[in-house]
Structures are given as structure tokens and as C-alpha cells.
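1. Requesting a structural model of the entry that follows:
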Amino acid sequence: MLIREDRAQTLSEGSVAAARALRNVLMHLPAAIAAEALLDEFPWVDVLPVEAKARFVKDFARAFQASAELGEWSVLAQTVQEWRSTATIYADPALAEQLSEPLGDDFGPVPEPVGEE
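-> All right, here's what the predicted structure looks like:
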């Protein structure tokens, strides 16, 4: 895509301003209302426990702002993908319980790291 440099600067400044505004809105809303507002775009948020919904909103807002400031939207995409994976685990109660239990087994010695020399 080719655009004039001054236009690119304006787009960048606008996306950063929008990201900051969205972050501020999400941070000032009660977590439940902010999560509800994101449900249309991310319906899987509904399977997250209440405390996880609040963390998702906070992580989403921060990743949105970081992506806008860096001009690199993969930061936001990764955050959304990680939370979608978390929701997948919570959607299966048996799996969520299994992954929440402490590890009691000794899995043996850890091998030395292999590095390029």
C-alpha cells in the first residue's frame, strides 16, 4: 500500500489516540460491563470465569494501545488468541479442573540445554 508520508503520520496518531481512549473507557467501566461490551466481537469471553473476564479486558486494552503505538497489530492478535485458548480450556470443565490441579509427580532430571556453539 502506498500513501503519502504525512497521511501515514496522521493515521498513526489517530490510531494511538483511539487506542488510548478505548483503554481509558474500558478501565473506567466495571469489569463486567466492559466484558459484556466485548462479547459481540468475542463471544467466547462468556465462558471465562468472572475474574478472568476482568483480566481479559485489561489485557485487551493494553495490547490494543501497544499495537496502535507500535503500528504492529500482531501484539493484539496474540493477546486475543491466547485468551481464546484460555476460554477453550474453561469450556471443558474436566480439562480446566485437570489443568488447575498441582503437579505432584517428579518428572525426573531436566536435561542440559542444547545450544549452538
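2. Every contact and neighbour count from this point should use C-alpha atoms.
-> Will do.
3. ok, the residue nearest in space to the middle of the chain - contacts?
-> For the chain, the residue nearest the mean C-alpha position is Thr79 (2.7 Å; C-alpha atoms, centre = their mean). Residues near Thr79 by C-alpha atoms under 8 Å, 6 or more residues apart in numbering: 59-60, 63.
4. quick one: secondary structure of it?
-> helix (DSSP: H, G, I helix; E, B strand; the rest coil).
5. follow-up on the earlier one: if any of the contacts of Thr79 are buried, put those into a PyMOL selection.
-> This is how PyMOL selects the buried members of the contacts of Thr79, with burial counted by 16 or more other C-alpha atoms under 10 Å:
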select buried, resi 59+60+63
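6. Out of the contacts of Thr79, which comes closest to Ala17?
-> Ala63 (14.1 Å; C-alpha to C-alpha).
7. packing partners for the helix or strand hosting the closest one?
-> Per DSSP states H and E: Ala63 is located in helix 50-70. Judged by 3 or more C-alpha pairs under 8 Å, 6 or more residues apart in numbering; DSSP states H and E, the packing partners of helix 50-70 are helix 5-28, helix 31-38, helix 74-91.
8. Just give the nearest non-adjacent residue to Val80, would you?
-> In this structure, Val80 finds its nearest non-sequential neighbour in Phe60, 7.2 Å apart by C-alpha to C-alpha, 6 or more residues apart in numbering.
9. how about this one, so we can line them up?
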Amino acid sequence: MTTTLPLSRLVQHPTEVATLVAEQDIVLDRRNAEDLYLSTVERHEQESQGLRITTSALAALARVRPDLAGDALSETLPWMVWLPVDEKTACLQELLDNLRAGAETSQLRPFFLNLAAWRSTAITWSDPDLAAMLLAGHDGDGMSEEDSLVAQPAT
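-> Prediction:
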């Protein structure tokens, strides 16, 4: 359970907030900035351990039964159905690698960046015309190679 309090409550009543955070996580609402999150180290470590265990279990499943792990991930990330089979396998591996590293280091930003990139890729694959254009390659923009070169700036 999480309780939301104004940041001023922490400033005005620090003992009360410290007592409350011992029992539950707190979101400190700030007016002109991103909210802050207060928790105990014990709860944070429990969540981190849960993430590591879950990630390791899914990675082990992916090694033995990549099809089953892919299906499990597709249940959570429905947009994965738009990916071709080989892309789905690459997506699964990259997401798991990033998630395992993030779970171990508490640095999940690379995982979320990778997740957003794969979601964009899946959305592209969902449009058959766009996917066909990308697979066909392109001839450039009609300019010759010589015309497309940019002159080196004068010093």
C-alpha cells in the first residue's frame, strides 16, 4: 500500500512521516517537480530480490523453452504479436538481458529504453505497407552519390 502526502508534510512533521514510512511506502507530492518516493531499505531489497528471482526464472525458461517464454512475455506485452518470429526471439533475449542486468545493478533505465525501442519496432511491423517499404530498402532520395555529399566547412 502506498500513501501520497504533500512534501510539506515531511518538512513540517518529519517524525510522523518517518513512522508512517516504516509501515508503508509514501509518495511525496511536489507542485513543480516530479514526485518523490520514500520506502525502507528492507522493502526495497525485497522488491529487488523478487525482481532478480523472477527475471532469472524467466531467463532459465527462455533457455530451455524460448517459445514458451516468448508466449509468456507476449501475454504481458501484447504488442509482441506484431513481431516476426526471429524478431520476437531477439526481443525476448535483449529484454531479458537488460532486465537481468538492471535487476542486479538497480539500473533499469537501459531496460526501459530497450522496451520502448522494441515497442516502436513492433508498431512498425503492425503496418504491412510500412514494413514492406522498410524491408525493400530504398534508392536514396533520388540524388546521385556525388550530389548527396556535403562540402567540408571552410576553416
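10. Got a TM-score for the pair?
-> Aligned and superposed, the two chains score 0.76 in TM-score terms (TM-score structural alignment, normalised by the length of the first structure); 110 aligned residues with a C-alpha RMSD of 2.4 Å.
11. Dump the helices and strands packed on helix 50-70 of the first structure to a markdown table, plus distance to Ser100 of the first structure.
-> A markdown table is the format used below for those (distance: least, C-alpha to C-alpha, whole Å):
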| stretch | distance to Ser100 of the first structure |
| --- | --- |
| helix 5-28 | 28 |
| helix 31-38 | 23 |
| helix 74-91 | 10 |
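12. Distance-wise, check the residue nearest to the centre of the first structure relative to Ile33 of the first structure.
-> The gap separating Thr79 of the first structure from Ile33 of the first structure is 20 Å, by C-alpha to C-alpha, to the nearest Å.
13. Ok, Leu48 of the first structure next?
-> In terms of C-alpha to C-alpha, Leu48 of the first structure sits 14 Å off from Ile33 of the first structure.
14. and these two? which has more neighbours close in?
-> Legend: neighbour count by other C-alpha atoms under 10 Å for Leu48 of the first structure and Ile33, higher for Leu48 (20 against 13).
15. what's the counterpart of the more buried one in the second structure?
-> Aligning on TM-score structural alignment places Leu48 of the first structure opposite Leu83 in the second structure.
16. tell me the contacts of the residue nearest to that match when sequence neighbours are not counted?
-> Nearest non-adjacent residue to Leu83 of the second structure, counting by C-alpha to C-alpha, 6+ apart: Ala122, 5.3 Å away. Contact analysis of Ala122 of the second structure by C-alpha under 8 Å, 6+ apart lists 79-83.
17. Aligned to Ala122 of the second structure, what sits in the first structure?
-> Checking TM-score structural alignment: Ala122 of the second structure goes with Ala87.
18. Please apply the same query to Phe112 of the second structure.
-> Match for Phe112 of the second structure (TM-score structural alignment): Ala77.
19. how close does that match get to Ala66 of the first structure?
-> Distance of Ala77 of the first structure to Ala66 of the first structure, given as C-alpha to C-alpha: 11 Å.
20. Who has more neighbours out of those two?
-> Ala66 (18 against 14).
21. which ones are touching the corresponding residue of the second structure for the more buried one?
-> Using TM-score structural alignment, the equivalent of Ala66 of the first structure in the second structure is Ala101. Ala101 of the second structure sits next to Gln107 when contact means C-alpha under 8 Å, 6+ apart.
22. Against Ala90 of the second structure, how distant is Ala101 of the second structure?
-> 17 Å.
23. Would you mind pulling the contact partners of stretch 34-44 of the first structure?
-> Contacts for stretch 34-44 of the first structure (C-alpha under 8 Å, 6+ apart): 26, 45-46, 53-54, 56-57, 84, 87-88.
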